[in-house]
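Participant: Curious how this folds, go ahead:
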Amino acid sequence: MRKLSCLFFISILFTNISIAQKKKISLEEIWGGTFRTEGLDVLRSMKSGTEYTVLNFDRSTGTRSIDKYDYKTQQKVGTIVSSSEEIPPFSSYQFNKDESKLILATEVEPIFRRSRLGVYYIYDLASKSLTKIAEQKIQEPELSPDGSKVAYVFENNIYVRDLKSNTVKPITTDGKKGSIINGITDWVYEEEFAFVQAYEWNSDGTKIAFLRFDETNVPNFSMDVYGANLYQTQNQFKYPKAGEDNAVVSLHMYDVKKAITSTIDLGEAYYIPRIKWMNNPNYLSVQTINRHQDHLKLHEVNAKDNTVSILLEEKDDAYVDIHDNLTFLADDSFIWTSERDGYNHIYLHDEDGKLMNQVTKGPWEVTNYYGYDQNNDRIYYQSVENGSINRDVYSISSSGKNKKRLSNAEGTNSAAFSADYTYFINTFSNANTPFKYTLHKAIDGKKVKEIKDNTALKSKLAAYEISPKEFSTISINGNDLNMWMIKPTDFDANKEYPLLMYQYSGPGSQSVANRWNGANDYWYQMLASEGYIIACVDGRGTGLKGRDFKKVTQLELGKLEVEDQIAAADKLSELPYIDADRTGIWGWSYGGFMSTNALLKGSETFEMAIAVAPVTSWRFYDTIYTERYMQTPQENASGYDDNSPFNYPEMLKGDYLLVHGSGDDNVHVQNSMRMIEALIQADKDFEWAIYPDRNHGIFGGNTRNHLYKKMTEFAHKNLRDRPKTDKTIKSEEIKG
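Facilitator: From the prediction side, this is the model:
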C-alpha cells in the first residue's frame, strides 16, 4: 500500500513538473502573430476544373505571384504573373470569364468595412502586357466577359473603358458625394447587405445593370479625426439611424452598344439587396424587400423591353434573411434556400418560379450552398446535420435522394470546389486541431492528397499551457443551450475559481462552435493559466437551431438573451468549483450591449463586466440591421428603451469597464458617451477608455495589445483578485 501511495505521489509530482515547465501564453505573442495559422491565400478554380490558382508571397524576395497548381498532383505547374520592376506588388486578382485577362489591385486603401480605393491594372495573359485602368484611384473594376472592356466607379459615377480603342465613356454623370451614388452601395447597404459593387455585366457583355442611390435626405453623420496635425479634421458620411430616411434606390439598365440608360420600374421596392443576371443575357433577377424586411420578392426583368414579373415571394412573421444562395441552371430554373419550413433548406424552382421540390429536409440547417453539378445532378452544400456546433460537407441529387456525407472528421468542414465539380479542397478544424487542407473527389468524398496541415503550429503549442475546450449543453429557461468551458490545466475540483463568461448573442450568430482557435481563444488560454474558468453559452436568438429559436427575440433585443446569460451564470455558480462571488462577463459590439445589460440587470449575479464598442441604444444604430429585428422606434418605442442600459444606470453595482474607438463608423462612440454621461449623473464609479481614431475593430500598431492588457488587468483586479466578501467568508466557514 505504501509503495502504491509512493508511485501515486511520484505521478502527481511529474504531472505538476510537466505543467510547471510549460510556457504561459502572453499577449505580445497573441497579437504579434506567434500563433498565426497557414492557409491557402485567394484560391480560385480555373474554368478547366483541373487547375487552380493561389496568390503567393515570397517573404525572402518580397515578390507576389499568382501561381497555378494541378488539382490531382497538387504540384505547381506554372506562374501566371509575378510582381517585378514592371509589375507593381498586387494584393488581389480577378479573372474575366474566359480567363484571358486579369485585374490586379495595387495601392489599396480601405474606405469602410468592405469598400476599397485602389490603383488597378489589367494584365493580358497572351501578350503579357500591363495596362493601368485609370490614373486615379478607383473602385470595383470588372472586365466584360470577353475582356474587351472594363467598367469601374470613380467619384460615384460608372465608366466603361474600351481596351481596343483606348477610349473611356461615362455611363452616369450625376454622381456626387453625399447625394448620388451610382454602381456602388451606400454605407448601410455595404455594412448590412454585405456588398459594395452595385453593377453587373450580363453574360454576353451587351448590357450593364446598376443601382443608383439618392441619399440626399439621409441624415449626415460626422466624427472627428484627431490625427497628428495641429487641428483635427472631420469625416462626414450619410448614416441612416433607426427610423430615419434611407437612400432612395433605383434599378437602371445600360445598353453598351447604344449607350442608352433606361430605368426599371420595380413598383414599391424599398430595398434592392441583390441583382444577378441569369444565363440568358436578356434576363436579370432582382431581389427587393420592404422596410420591415418581412416580405421579399424575387423579380425577373426582361432586358429587351424592361418588363418585370415576380418569380417567387418569401414572407415571415419576423424577417426574411438576405443571402447569395441563388443559382440559375442551364434553362434558368433555379436553386434557392429558404426557412419556410422552420429550418434553412434548399429548394428547386422552375424557370417561371414554380416550386419543383424541396431538396433537403430535417430539423437542421443548411449553412452554406456550394453549387450544382448539372452533369451528375449533384447539389453540394454544408450543414449542421451532425450537431449544431459542427459543419459537414454533403452532396444530394436535385430530387432530394442519394445524399452523401463527403467529410468525415468531426468539427468544422468547408469546401472549395473545382469549376467542373471533379474535386474539392476541404478545410477542416476543430477545437483541438488547427486548419488542415486536403484534396477530395467530389463524387464520393474520397481523399486524394494532403495539402497543408499546420503541424508546425501544433508542435509549437505543445510547449504551452493549453487546456481543452469542453463542449456541453446547459438547460436554461426551458432550452438546452450550447456551451463551452475552459479550465486551468492544473484544475482542482476542490478549489473555487473565478468565472469569466464571454458572449456575443446577436440574432443568428454562433459563438459555441467546434473549430480552431481565434485570437480570443488564446487570451482565454492565458487567463485559464492564471486561474480562471472561462465559459460561453449561446442563448436564445442565436443561430443554427431553427427559425423559431433564432427569431424569438424579435422586437425586444436584449431581453431574453440577457435573461439567459444571467440564468446560465447562476447555474454555473452552483458548481462546487466556481466561486459565486467572482463572476464576470464580457463582450464586443452586440456582446458589449449584452455584458452591460447583464451587469445592470443581473447585479446579484455578476460582479464585473467589460463592454467593448457596445450599442447602448438601438436608436443610435442603422436602419437595415435594427429595423429587421425591432421595426422602427416610432412603432416600437418600448422595445428600444426598455433594454437600453443608459436608461437605468442606477442599477450598476459591480465593476464596469467601458471601451470604444473614437473613429468607429459602425457603432458610434456616441453610444459610450451617452452611457458615460448617464453613469456620471447617477454618481456611479466605473472605468473607461477611448482609443483615438480607431474603428470598430480597435486595432493598428500596439492598440490591440494595449486593449487586452487593460482588460486583463481589470479582470485580475476585479475578478481573480477580488477581496472576499462577508458572504464568501461565512460560506467557507460553513464548509470548514
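Participant: Could you use CA atoms for every contact and neighbour count after this?
Facilitator: Noted.
Participant: ok, which stretches of the stretch 501-650 of the chain are helices?
Facilitator: Ranges of helices within the stretch 501-650 of the chain are 519-529, 547-551, 560-572, 590-601, 623-630, 637-641, based on DSSP state H, counting those that start in this stretch.
Participant: now those in a markdown table, with mean neighbour count and distance to residue 687?
Facilitator: Shown next, in a markdown table, are the helices of the stretch 501-650 of the chain (neighbours: other Cα atoms under 10 Å; distance: least, Cα to Cα, whole Å):
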| stretch | mean neighbour count | distance to residue 687 |
| --- | --- | --- |
| helix 519-529 | 21 | 21 |
| helix 547-551 | 18 | 34 |
| helix 560-572 | 21 | 22 |
| helix 590-601 | 28 | 13 |
| helix 623-630 | 22 | 28 |
| helix 637-641 | 18 | 24 |
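Participant: out of those, nearest to residue 379?
Facilitator: When the helices of the stretch 501-650 of the chain are compared by Cα to Cα, helix 547-551 sits nearest residue 379, at 23.0 Å.
Participant: Out of the helices of the stretch 501-650 of the chain, flag the one nearest residue 432.
Facilitator: Nearest to residue 432, of all the helices of the stretch 501-650 of the chain, is helix 519-529, at 11.7 Å by Cα to Cα.
Participant: please give me the structure for this one as well, since I'd like to look at both together:
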Amino acid sequence: MKISRIFAIVGFLVTSLVTAQNKEITLEEIWNGTFRTEGMQALHSMNNGKQYSVLNFDRSTRTSSIDIYDYKTLKKVETLVNSSNLNDVQAFFDYSFSKDESKILLTTQSRPIFRRSTLGEYFVYDRKTNTATKLSDRLVQEPTFSPDGNKVAYGFENNLYVKDLIKGETKQITFDGNKNSIINGITDWVYEEEFSFVRAFDWNANSNKIAFIRFDESEVPEFSMDVYGSDLYQTQQVFKYPKAGETNSKVSLHLYDLETEKLSEIKVGKTYNDFYIARLNWSNDADILSAQYMNRHQNELDLWMINTQNNTSDLVLAEKDKAYVDVTFNLTFLEDNSFIWTSEKDGYNHIYHYDKSGKLINQVTNGNWEVTDYYGFDEDSNTIFYQSVENGSINRDVYSIKLNGKNKKRLTQKDGTNNASFSADFTYFINTHSSANSPQEYTLHDAKSGKLIKSIKDNSDLVEMLKDYKLSKKEFSTLSVNGNELNMWMIKPEDFDPNKTYPLFMYQYSGPGSQQVANRWNGANDYWYQYLAQQGYIVACVDGRGTGYKGADFKKVTQNELGKYEVEDQIEAAKKLGNLPYIDEERIGIWGWSYGGFMSSNALFKGNDVFTMAIAVAPVTSWRFYDSIYTERYMTTPQENSSGYDENSPINHVDKLKGDFLLIHGTGDDNVHVQNTMRMVEALVQANKQFEWMIYPDKNHGIYGGNTRLHLYTKMTNFINKTLGDKK
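Facilitator: I've put the predicted structure just below:
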C-alpha cells in the first residue's frame, strides 16, 4: 500500500509537471493582461544628475505619487508629492517639471481627441508651499511651463492662453481661433498624424516670447463620421481632413511678446507656395528662433534661423532628396549655438555637426548602418550619445562618440533592443533591454564605460510564469528575394516535425521605413502567433523592400509606386517558403493592419496563385482616400501620378480574387476612413466576388475597448481555422 501510494504521488507530480510545462495560451489571456510586462512609468532624470523620479500608483488606495530614487543605490529617498495629501486631487497619471523643478504639472484627467492629442485637467503643484492649484476650470491642451517656471501656456478652443502663476491671472493671447477654421498653436489633424506633434508653440529662453504656428483650415475639405453611440439618433463627428491632392491648411508663423503684448507675423526671406512648417524651436539665444519649412512634395527642407529682435532671417541649411526628406526631433543647439542635425544624405541616417551659420563642421557618425535615436550631447565631455543598428539591422545598441567623430564606444553588450534614458549630467543611464527571448529588463550603467552598476527591474515573475507554457522560439534569418536579402522571423509549432507539412500564415506591415522583424520582446500579436503555432500553424514575417534601417536606397525604392515592390516581395517570399518541404504550398495566408491591410489585400488579389486567404484590418484600399502629407511624401499628388495611385491600389484588382478574404474596419476610424472598406465592398460586390467582412461600430483605427480586441482576434482565428486549417 505504501509503495503504491508513493508511485501514485510520483505519478501525480510528474503528470502535473508535464501539464504545467505544456500549458497553452488562450485568446482571453492575451487580451486580459496576463502577459503584461512591468515598466518604469514617467521616468525623469532630476537636474542634479544624482537622482531620478518615477510615477507610482497604489492600486489599493487609488492614489498616485512621484517618488525620487538615488541612481547609485537605487533606493527611494523622497516622495515629492502624493495625491493622498492633496485635497482636490484623488490621483494623477502623468507629470512634468518646470525647468528648475520647483513646480510640477500634474495630469488628473484626460480625454483623447485624435491619436496624440488630448483634452486634460491639470494642477500645478508648488514644491515650496506643497499646494496644488488647478490650472484651468476647463479641459485644455498642451500646457507648457515657461523656462523660468512662472507661467504656463496652453491651448483652449483653438486659441492660446498664458497663466501667470505668481499673480494667478490668465491672459488670452489669440482671439481668432474657430473650430474647423482657425487653429493657433495646436496642430491640425494631418500635422498631428504625420508630423507627429501636437504642440505648435514654444517659449523662448527668457520666458518673454512665444512663437507659434497658425493653421487656416477654412478651405480644407471636411470629412464626417457617423457616431452611433447608444442614443436613439446617431450624431456626426466633422473635421478637416485633406486627402491626397486636396487643399491643405495655410500655415503661418507668429510671435507674441509678453512684455509689449504685441502679436505679429514672422516672415522668412523666401516666398513659398503650398508649404509646411514642420518644426519650430527656439535656440539658446532668446531672440533666435529656428523653423523648418518644407515644400509640398517634402523633398526639400529649409532650416531657418530667425532673429525676432530685428526681423531678419537666415537660411542656414537646405536639404534636398530625389524622394523625400525625413523630419526629425533631433535638432539640438549647443552652448555656442552650433547645432546637431541628423540626415540620410549620404545614403544612411547619420549625425552631423554644423556651426550656427549652417557651415558643416563634421559628419560625426558614418558607415553602412543607421542611427535610430539621438539621446543628447554632454558639453562637459564633448560626447554625443545615440542608438544605432550597427550591430545588425534587427538589433539596437547604445553608443557614445566624441563630437569630432572619434572614440566611438558601444555601451550596451546584450544583443536585442537596447534603449537608454540618461541622467541630466550624463553620468548614468538606465538601459531598457529586451530580445525575442527575454522581456524588458531595466539596468543602471555608467555612461562613460557602459559598465553595469545594478539591475533595477527584470520581469522575472513573467519569465517564471511563462515556463509553464508551451512556447516556440522565434527564429531569425534572411530570405533571398528579388535580389535582396530580406530579414525574416519564423515561429513553428513547439512539437514541429520536419517530416510533416504545415499551413503558413504570414504577417507584414511593409510601410515606408517601418520594421517588423526586430529582436525585441513580445507584443500582444506575438502571443497570438504563439497561440496559432499551438494550433499547428507556421507563422512568418518578412520585411521587404521599402522597410527601414537598411539604407535610403532600400527604403525609397518604392517611391511613386507604393504597393508594387512590397507586394512582389511578399508574393515571392511566399513562393520560396512554400517550396520548403514542411510547408503546404496550398495553404498559405497573409494578414496585416492599416498599411499591412493594404498589402495583404493586394497580395491575395495579385498573388492569387500563391495565397489561399488574406485578412485586411483597417486597410487603405486606394491612396486617393488617404491624407495629403503621408501619401504625397511617397507618391506626389494623384494629379501628377495617377498611374502610381491606381495601378497598385487593391480596389482596382478585386476581379482577381480567388481565395478567401476577410475585411475588417471600425466606423470611427479618423485615420484610415471606413470609406476605404465601403468602397472595396462595393467593388467586390460588382465584381461578384464572395468575401467576409466585419464592422466595429464607433471603433477607431486601433479597434479596441472592452471585449473588442478579444472579439476581433477570435473572429480572425476562426477565419484562419476555416480557410487554412486541416480540411481532411
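Participant: Mind checking the TM-score on these two?
Facilitator: Superposed pair, TM-score by TM-score structural alignment, normalised by the length of the second structure: 0.96. Supporting alignment: 710 aligned residues with a Cα RMSD of 1.2 Å.
Participant: picking that back up, could you save the helices of the stretch 501-650 of the first structure as JSON lines and add columns showing distance to residue 287 of the first structure?
Facilitator: Below are those laid out as JSON lines (distance: least, Cα to Cα, whole Å):
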{"stretch": "helix 519-529", "distance to residue 287 of the first structure": "37"}
{"stretch": "helix 547-551", "distance to residue 287 of the first structure": "21"}
{"stretch": "helix 560-572", "distance to residue 287 of the first structure": "31"}
{"stretch": "helix 590-601", "distance to residue 287 of the first structure": "28"}
{"stretch": "helix 623-630", "distance to residue 287 of the first structure": "15"}
{"stretch": "helix 637-641", "distance to residue 287 of the first structure": "29"}
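Participant: would you list every one of the strands in the stretch 101-250 of the second structure?
Facilitator: Ranges of strands in the stretch 101-250 of the second structure, per DSSP state E, counting those that start in this stretch, are 103-112, 118-126, 131-134, 141-145, 151-156, 159-164, 169-172, 182-184, 201-203, 209-216, 222-227, 235-240, 250-257.
Participant: Please identify the deepest-packed of those strands.
Facilitator: Comparing the strands of the stretch 101-250 of the second structure on average neighbours per residue, with mean count of other Cα atoms under 10 Å, the densest one is strand 182-184 at a mean of 26.
Participant: The first structure: matching residues for that one?
Facilitator: Using TM-score structural alignment, strand 182-184 of the second structure lines up with residues 180-182 of the first structure.
Participant: Superpose on the second structure and give me the mean offset of the matching stretch.
Facilitator: For stretch 180-182 of the first structure, the mean deviation from the second structure after alignment is 0.2 Å (mean Cα distance after the TM-score superposition for the first structure).
Participant: ok, and what's touching that stretch?
Facilitator: Contacts to stretch 180-182 of the first structure, defined as Cα atoms under 8 Å, 6 or more residues apart in numbering, come from residues 153, 156-158, 172, 174-175, 198, 210-216.
Participant: What's the match for residue 240 of the first structure in the second structure?
Facilitator: Using TM-score structural alignment, residue 240 of the first structure lines up with residue 242 in the second structure.
Participant: Test my guess that its match contacts residue 217.
Facilitator: No. At 9.3 Å, residue 242 of the second structure and residue 217 do not qualify as touching, with contact defined as Cα atoms under 8 Å.
Participant: Which residue numbers in the second structure does stretch 356-365 of the first structure align to?
Facilitator: Using TM-score structural alignment, stretch 356-365 of the first structure pairs with 361-370 in the second structure.
Participant: and what of stretch 652-669 of the first structure?
Facilitator: Counting by TM-score structural alignment, stretch 652-669 of the first structure falls onto residues 657-674 of the second structure.
Participant: for stretch 474-487 of the first structure, same thing?
Facilitator: Using TM-score structural alignment, stretch 474-487 of the first structure pairs with 479-492 in the second structure.
Participant: Looking at the strands of the stretch 101-250 of the second structure, spot the one closest to residue 681 of the second structure.
Facilitator: strand 222-227 (17.9 Å).
Participant: how about that closest one, aligned to which bit of the first structure?
Facilitator: The aligned range for strand 222-227 of the second structure is 220-225, by TM-score structural alignment.
Participant: show me the contacts for residue 309 of the second structure.
Facilitator: Applying Cα under 8 Å, 6+ apart, the residues near residue 309 of the second structure are residue 287.
Participant: any idea how far it lies from residue 650 of the second structure?
Facilitator: Distance, residue 309 of the second structure to residue 650 of the second structure, by Cα to Cα, to the nearest Å: 54 Å.
Participant: Check residue 142 of the second structure too.
Facilitator: From residue 142 of the second structure to residue 650 of the second structure the distance is 39 Å (Cα to Cα).
Participant: and if you look at residue 714 of the second structure?
Facilitator: As judged by Cα to Cα, residue 714 of the second structure and residue 650 of the second structure stand 25 Å apart.
Participant: Give me the more crowded residue out of these two.
Facilitator: Shown here are residue 714 of the second structure and residue 650; by other Cα atoms under 10 Å, residue 650 has more neighbours (28 against 14).
Participant: closest one to residue 31 of the second structure among the strands of the stretch 101-250 of the second structure?
Facilitator: Smallest distance to residue 31 of the second structure across the strands of the stretch 101-250 of the second structure (Cα to Cα): 21.6 Å, for strand 103-112.
Participant: Now the strands of the stretch 101-250 of the second structure in a markdown table, please, with extra columns for distance to residue 563 of the second structure.
Facilitator: Formatted as a markdown table, the strands of the stretch 101-250 of the second structure follow (distance: least, Cα to Cα, whole Å):
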| stretch | distance to residue 563 of the second structure |
| --- | --- |
| strand 103-112 | 32 |
| strand 118-126 | 33 |
| strand 131-134 | 50 |
| strand 141-145 | 37 |
| strand 151-156 | 39 |
| strand 159-164 | 40 |
| strand 169-172 | 48 |
| strand 182-184 | 35 |
| strand 201-203 | 37 |
| strand 209-216 | 32 |
| strand 222-227 | 25 |
| strand 235-240 | 27 |
| strand 250-257 | 31 |
